[in-house]
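Colleague: Predicted model follows, preceded by the sequence.
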Amino acid sequence: MGCDGNNQLFPLAFALTDGENVDSWGWFLACIRNRVTQRRGLCVISDHHPGIMTAFADVYLGWSEPNAYHRICMRHLASNFMTHFKDKCLKQLLCKAALETKVEKFNMHMETIERINQDALSWLEAIPFEKWALSHDGGRRYGIMTTNMSEVFNSVLKGARSFPITAFVQLTFYRVNSYFAVRREHGASRLASGEQDTPYVDAKINANVVKTSSHEVVLYDHFQGLFHVKASRGSKKTSFGGRTYCVNLREYGCTCGKTRIYGFPCSHILAACHFRSIDFRSFVQHYYTIQSYFSTWAPLFNPIHNEYEWPPYVGPVIVPTDSMKRVSGG
């Protein structure tokens, strides 16, 4: 599964295999590189399954850096962590550290883990921080921390696993086609209406615009686009507001880290842009534009020829007794 510029699920590839193992994962990932995309710099989020890890370590499959960047699902990481340490407090600290966008806050949570359990810290430090911590990610995963999107799509194929193989493939084909058709139409209507960015990123930017009203902006260098932006303290007791952030418009950066992580401007960059009457659109990655959204869903599915019945009849499947073990075992 992938994710489009409107934060919607994008079905990328399906496969039927005899099981989830090293061979099947290696074959599947090789097929994606050969048949689906040769694009460099892809970010793949997964659990720690040995088959996936082996495939990413194989330089001949095309998934090693810089061809691709592997990231670990936070939910699976926390589950593995609990298997070793069985401490809910430590698990919560792990999740907080993983979700932090600022390195200093990440370090704060890691220090707390160290004070509670040195072995827990050592276990986490054995895994490269960029694999699981948002603050060290480098903007590869766009803030997506889990593999939930691939599991959520199972609802689209609900009940299909009980079908015979042919019906299973047909159902997948038709439901994915319907999925594309609806979103293609949405993209076309939004293009026609003159919208620039997807509703998802528009809502995020509008929320950040509201925050800018309480920011104080100080210009340091007009030519470099260097500013200090002071954010007022939030209403929550746990808020870290009141801090000053350095904004560099020329480098598209802010010390809060959010613009690089998510691909659209944080409230501090928006405040600096407003201060100098600069269009903030250049800070929005092209993936979030309506044109990119439409292009994502533009590919067409061709009807299957010589189909006499759809939906296919799915009745009792009679399997000869001597074949039953092979079917149930497969």
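Modeller: Structure's in. What do you need?
Colleague: Please count neighbours and contacts with C-alpha atoms only from this point.
Modeller: Will do.
Colleague: Pull the contacting residues for A97.
Modeller: Counting by C-alpha atoms under 8 Å, 6 or more residues apart in numbering, A97 touches K105, F106, N107, H109, M110, A133.
Colleague: Separate out the buried members of those.
Modeller: K105, F106, H109, M110, A133 (16 or more other C-alpha atoms under 10 Å).
Colleague: Could you export those as a markdown table, including secondary structure and distance to P199?
Modeller: Listed next are the buried ones among the contacts of A97 as a markdown table, based on DSSP: H, G, I helix; E, B strand; the rest coil; distance: C-alpha to C-alpha, whole Å:
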| residue | secondary structure | distance to P199 |
| --- | --- | --- |
| K105 | helix | 30 |
| F106 | helix | 30 |
| H109 | helix | 34 |
| M110 | helix | 36 |
| A133 | coil | 27 |
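Colleague: Any figure for the gap between F240 and T296?
Modeller: Counting by C-alpha to C-alpha, to the nearest Å, the separation of F240 from T296 is 38 Å.
Colleague: So for those two, which residue has more residues nearby?
Modeller: T296 (18 against 13; other C-alpha atoms under 10 Å).
Colleague: any idea how far the closest residue to L191 other than its chain neighbours is from K204?
Modeller: Nearest residue to L191, sequence neighbours excluded (C-alpha to C-alpha, 6 or more residues apart in numbering): I290, at 6.3 Å. To K204, I290 is 15 Å away according to C-alpha to C-alpha.
Colleague: Comparison target below:
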Amino acid sequence: MVIRFDRHSHNFIVKETIDQNEGLPRQEYRVMLPSRWCDCGRFQAFRMPCSHVIAACAHTHQDALQLLSNIYKSETLLNVYNNNFPLVAKPDYWPAYDGEIVWHNDQMRRNKKGRPKSKRIPTEMDDLDKLERKCGLCRQVGHNRKNCPNRASASTT
């Protein structure tokens, strides 16, 4: 909502009526159209009219798109591709390279898919011999419960 304005110099005071959910209370902002200024800072930062500038333009029946920077216009985008690009010659015709050779660093590569590799630093706890596995039935070393010789065999009748 435009509260005060100066039609000759196009300076306005715009009060917010809708909460923008940005954590700020509704405030009053000073808008100066000729110098492309708004107190919120978005108009200067993005070079695009903010809601306060659009309200001021609507109050004076101006087109807010006229204040849009040229960097957002399609003519500027098309002019980027208006230049000719030179053709790339076959590698046989390239001049010999005499500069420094740079190798890639494998440590900087993205990790591959799958289970991640452990990055734990081994300690003296890791040096202990693994415990010998014993059978769950007879507690002897060298076999397990599945192939235990002391296991009761199935009756054959």
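Modeller: Yep, it's here. Remember, it's a predicted structure, so these values are computed and weren't measured experimentally.
Colleague: care to give me the TM-score?
Modeller: Once the chains are overlaid, their TM-score stands at 0.53 when taken by TM-score structural alignment, normalised by the length of structure 2; 97 aligned residues with a C-alpha RMSD of 2.8 Å.
Colleague: quick one: which of I290 and K204 of structure 1 has more around it?
Modeller: Taking neighbours as other C-alpha under 10 Å, I290 of structure 1 and K204 compare with I290 leading, 24 against 14.
Colleague: Alignment lookup: the more buried one to structure 2.
Modeller: Mapped onto structure 2 by TM-score structural alignment, I290 of structure 1 lines up with S74.
Colleague: That match and N84 of structure 2: what is the separation?
Modeller: 19 Å.
Colleague: What of A56 of structure 2?
Modeller: 43 Å.
Colleague: for A58 of structure 2, same thing?
Modeller: Plainly put, A58 of structure 2 is 42 Å away from N84 of structure 2 if you go by C-alpha to C-alpha.
Colleague: Who has more neighbours out of the two?
Modeller: A58 (13 against 6).
Colleague: what do we get in structure 1 for the more buried one?
Modeller: Using TM-score structural alignment, the partner of A58 of structure 2 in structure 1 is H274.
Colleague: go on, L24 of structure 2?
Modeller: Alignment note (TM-score structural alignment): L24 of structure 2 maps to F240 of structure 1.
Colleague: For my notes, confirm that match occurs in a strand.
Modeller: No - the assignment for F240 of structure 1, made by DSSP: H, G, I helix; E, B strand; the rest coil, is coil rather than a strand.
Colleague: Skip the chain neighbours and tell me the closest residue to it.
Modeller: F240 of structure 1 sits nearest to R233 (C-alpha to C-alpha, 6+ apart), 6.7 Å away.
Colleague: thought that neighbour was touching G241?
Modeller: Yes - counting by C-alpha atoms under 8 Å, R233 of structure 1 touches G241, with 3.6 Å between them.
Colleague: mind listing the strands for structure 2?
Modeller: Remark: strands assigned in structure 2 by DSSP state E are 2-6, 11-15, 28-32, 37-38.
Colleague: a markdown table for those, including distance to D63 of structure 2 and mean neighbour count?
Modeller: Converted to a markdown table, the strands of structure 2 look like this (distance: least, C-alpha to C-alpha, whole Å; neighbours: other C-alpha atoms under 10 Å):
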| stretch | distance to D63 of structure 2 | mean neighbour count |
| --- | --- | --- |
| strand 2-6 | 16 | 14 |
| strand 11-15 | 16 | 21 |
| strand 28-32 | 15 | 20 |
| strand 37-38 | 16 | 21 |
